[in-house]
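Visitor: no sequence on hand, only this structure:
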């Protein structure tokens, strides 16, 4: 994702035509087991435009309290994707709805892939900082990354501890770019994330 600097996520023409506001991106991260007997998990991203919650909506409060297990209100306006229908936690999958925080607000669309990658990394850092906070669900993302992706060398690295696990490693695995030998043939500046401008809330929020 960080390598695709010319690719961006943008709202549909229809969404832009009817909106009279900045369009924000809502992101759901899902970890899915490939088979009930397998140990391998996949990471899926679901992206939607943030939709204002009408005051008349049923249980409107639950869409505005930062609950990481409640899908955004926009999911009530269309058919929920099949893999999300089993709920936030099941035997085969778990998902995390990235909340807006002071450090990591919802991005404004359009957003280029490198900045999206840094947004995801910032969300993971928020989650790691909340690892000892059992009163909120923020730590769920970090715990999921460690549980379902933490035993992969492509993600951790031979000499790296849990604090080094990141979405960078997750995407290298998903995109088939976690091979150490292939990285060694690229010369200097191998880690693209070192070259990407950090996520800045004032710029993208």
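Guide: It's in. Note that the structure is predicted; figures quoted are calculated from it, not measured.
Visitor: can we go C-alpha only for contacts and neighbour counts from here?
Guide: Will do.
Visitor: so where do the strands sit in this protein?
Guide: 8-9, 25-33, 41-49, 93-97, 111-112 (DSSP state E).
Visitor: can you get me the start-to-end distance on stretch 90-105?
Guide: In stretch 90-105, first residue to last residue: 28 Å (CA to CA, to the nearest Å).
Visitor: pull out the buried positions in it.
Guide: By neighbour count, with 16 or more other CA atoms under 10 Å as the criterion, the buried positions of stretch 90-105 are 93, 94, 95, 96, 97, 98, 99, 100, 103, 104, 105.
Visitor: related to what we said a few turns ago, could I get the strands of the chain in a markdown table, plus columns for distance to residue 137?
Guide: Converted to a markdown table, these look like this (distance: least, CA to CA, whole Å):
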| stretch | distance to residue 137 |
| --- | --- |
| strand 8-9 | 27 |
| strand 25-33 | 14 |
| strand 41-49 | 19 |
| strand 93-97 | 9 |
| strand 111-112 | 26 |
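Visitor: for residue 184, find the nearest of the ones you listed.
Guide: Using CA to CA as the measure, strand 41-49 is the one of those that comes nearest residue 184, at 25.7 Å.
Visitor: got the contact list for the biggest helix by length in the chain?
Guide: In the chain, taking DSSP state H as the definition, the longest helix is helix 113-129. Judged by CA atoms under 8 Å, 6 or more residues apart in numbering, the contacts made with helix 113-129 from elsewhere in the structure are 1-9, 98, 103-104, 107, 138-142, 166-168, 193, 196-199.
Visitor: go again using 7 Å as the cut-off
Guide: If you take CA atoms under 7 Å, 6 or more residues apart in numbering as the criterion, helix 113-129 is touched by 1-5, 7-8, 98, 104, 138-142, 166-167, 196, 198-199.
Visitor: filter those residues down to the buried ones.
Guide: Burial by neighbour count, judged by 16+ other CA under 10 Å, picks out 1, 2, 98, 104, 138, 139, 140, 141, 142, 166, 167, 199 from the contacts of helix 113-129.
Visitor: now the residues you listed in JSON lines, with distance to residue 60?
Guide: Formatted as JSON lines, these follow (distance: CA to CA, whole Å):
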{"residue": "1", "distance to residue 60": "34"}
{"residue": "2", "distance to residue 60": "36"}
{"residue": "98", "distance to residue 60": "18"}
{"residue": "104", "distance to residue 60": "23"}
{"residue": "138", "distance to residue 60": "21"}
{"residue": "139", "distance to residue 60": "24"}
{"residue": "140", "distance to residue 60": "23"}
{"residue": "141", "distance to residue 60": "24"}
{"residue": "142", "distance to residue 60": "28"}
{"residue": "166", "distance to residue 60": "33"}
{"residue": "167", "distance to residue 60": "31"}
{"residue": "199", "distance to residue 60": "30"}
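Visitor: another one to put next to it:
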């Protein structure tokens, strides 16, 4: 976890540091915050277990923005080496930013294209793995669009609620698997391609209303006692220091 571009290495290292209770996100010209995990399932598993951690805007952001602030989430998949078959999952997060009326290409940020980065990502230097486009040989990205059923998340938001948002985005992509008119299905295709053994068996559960419980079952929390909040942080590969982002 950090701001900017995550390091990618074929070797996994033990997680260093402590996950803070609060991760404060700045507004405007700032690098995206990222969370990196070895796989999609590892990402959801970690976030679902960190019930005491939440994302919220910085005090400076709240002084500037007087309305509710929403997140823009981009999911990236990066190949650890050109000769490897392993792909890491990276979650990029910024606070949504309005598109200036005079922006020359502002229209392309409003059509829900999953292959276009949000406007808020153009306000600072773009992370390296997002510069090669949405479907390059070594990296892919998917911008979660806003829909009536799945609007952009509102800050503050807990990690478990953010995990539920991600799981619902994947279910939405699976529902669109036979729709070739949009790019919504790309998320499901990427995850099935890169992590074929991670597909959850959600078919026996209720539909949207039971997503939170289905997510718990998927990450192994449905019937087992809750573990320590840092029990699974070893599955991330980037050291994190609480004092850098917590307050």
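Guide: Now that the structure is in, tell me what you want to look at. Here the structure is a predicted model, which means the values were calculated and not measured.
Visitor: highest mean neighbour count out of the strands of the first structure?
Guide: Of these, the one with the most neighbours on average (mean count of other CA atoms under 10 Å) is strand 93-97, at a mean of 23.
Visitor: ok, average deviation of that one from the second structure?
Guide: Its match in the second structure and strand 93-97 of the first structure itself, once the structures are fitted together, sit a mean 0.4 Å apart by mean CA distance after the TM-score superposition for the first structure.
Visitor: contacts only, for residue 114 of the second structure.
Guide: For residue 114 of the second structure, the contacting residues are 142, 143, 144, 145, 183, 184, by CA under 7 Å, 6+ apart.
Visitor: corresponding residues in the first structure for stretch 105-112 of the second structure?
Guide: Aligned by TM-score structural alignment, stretch 105-112 of the second structure corresponds to residues 59-66 of the first structure.
Visitor: now tabulate the contacts of residue 114 of the second structure in a markdown table and tack on distance to residue 91 of the second structure.
Guide: Listed next are the contacts of residue 114 of the second structure as a markdown table, based on distance: CA to CA, whole Å:
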| residue | distance to residue 91 of the second structure |
| --- | --- |
| 142 | 10 |
| 143 | 10 |
| 144 | 11 |
| 145 | 15 |
| 183 | 18 |
| 184 | 17 |
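Visitor: between the residues you listed, which is nearest residue 22 of the second structure?
Guide: Of all the contacts of residue 114 of the second structure, the one with the least separation from residue 22 of the second structure (CA to CA) is residue 144, at 23.4 Å.
Visitor: I figured the closest one hits residue 91, correct?
Guide: No - under the criterion of CA atoms under 7 Å, residue 144 of the second structure lies out of contact with residue 91, with a separation of 10.9 Å.
Visitor: shared neighbours, the two?
Guide: Applying CA under 7 Å, 6+ apart, one finds that residue 144 of the second structure and residue 91 are jointly contacted by residue 74.
Visitor: show me where the first structure has its helices.
Guide: Listed in chain order (using DSSP H), the helices of the first structure are 13-18, 113-129, 140-149, 153-156, 167-174, 180-184, 201-204.
Visitor: next, format these as a markdown table and append distance to residue 77 of the first structure.
Guide: Written out in a markdown table, the entries for the helices of the first structure read as follows (distance: least, CA to CA, whole Å):
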| stretch | distance to residue 77 of the first structure |
| --- | --- |
| helix 13-18 | 14 |
| helix 113-129 | 25 |
| helix 140-149 | 26 |
| helix 153-156 | 36 |
| helix 167-174 | 29 |
| helix 180-184 | 44 |
| helix 201-204 | 26 |
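Visitor: select, out of these, the one closest to residue 37 of the first structure.
Guide: It's helix 140-149; of the helices of the first structure, that one is closest to residue 37 of the first structure (CA to CA) at 14.3 Å.
Visitor: spatially central residue for the second structure, please.
Guide: residue 91 (3.3 Å; CA atoms, centre = their mean).
Visitor: is it true that residue 112 of the second structure touches residue 143?
Guide: No - assessed by CA under 7 Å, residue 112 of the second structure is found out of contact with residue 143, at 8.4 Å.
Visitor: contacting residues around the counterpart of residue 141 of the second structure in the first structure?
Guide: For residue 141 of the second structure, the aligned position in the first structure is occupied by residue 95, per TM-score structural alignment. For residue 95 of the first structure, the contact set (CA under 7 Å, 6+ apart) comprises 28, 29, 30, 31, 88, 89.
Visitor: and the first one, what pairs with it in the second structure?
Guide: Under the alignment by TM-score structural alignment, residue 28 of the first structure pairs with residue 74 in the second structure.
Visitor: from residue 59 of the second structure, how far off is its match?
Guide: Using CA to CA, residue 74 of the second structure is found at 24 Å from residue 59 of the second structure.
Visitor: kindly report the same for residue 201 of the second structure.
Guide: Separation of residue 201 of the second structure from residue 59 of the second structure (CA to CA): 41 Å.
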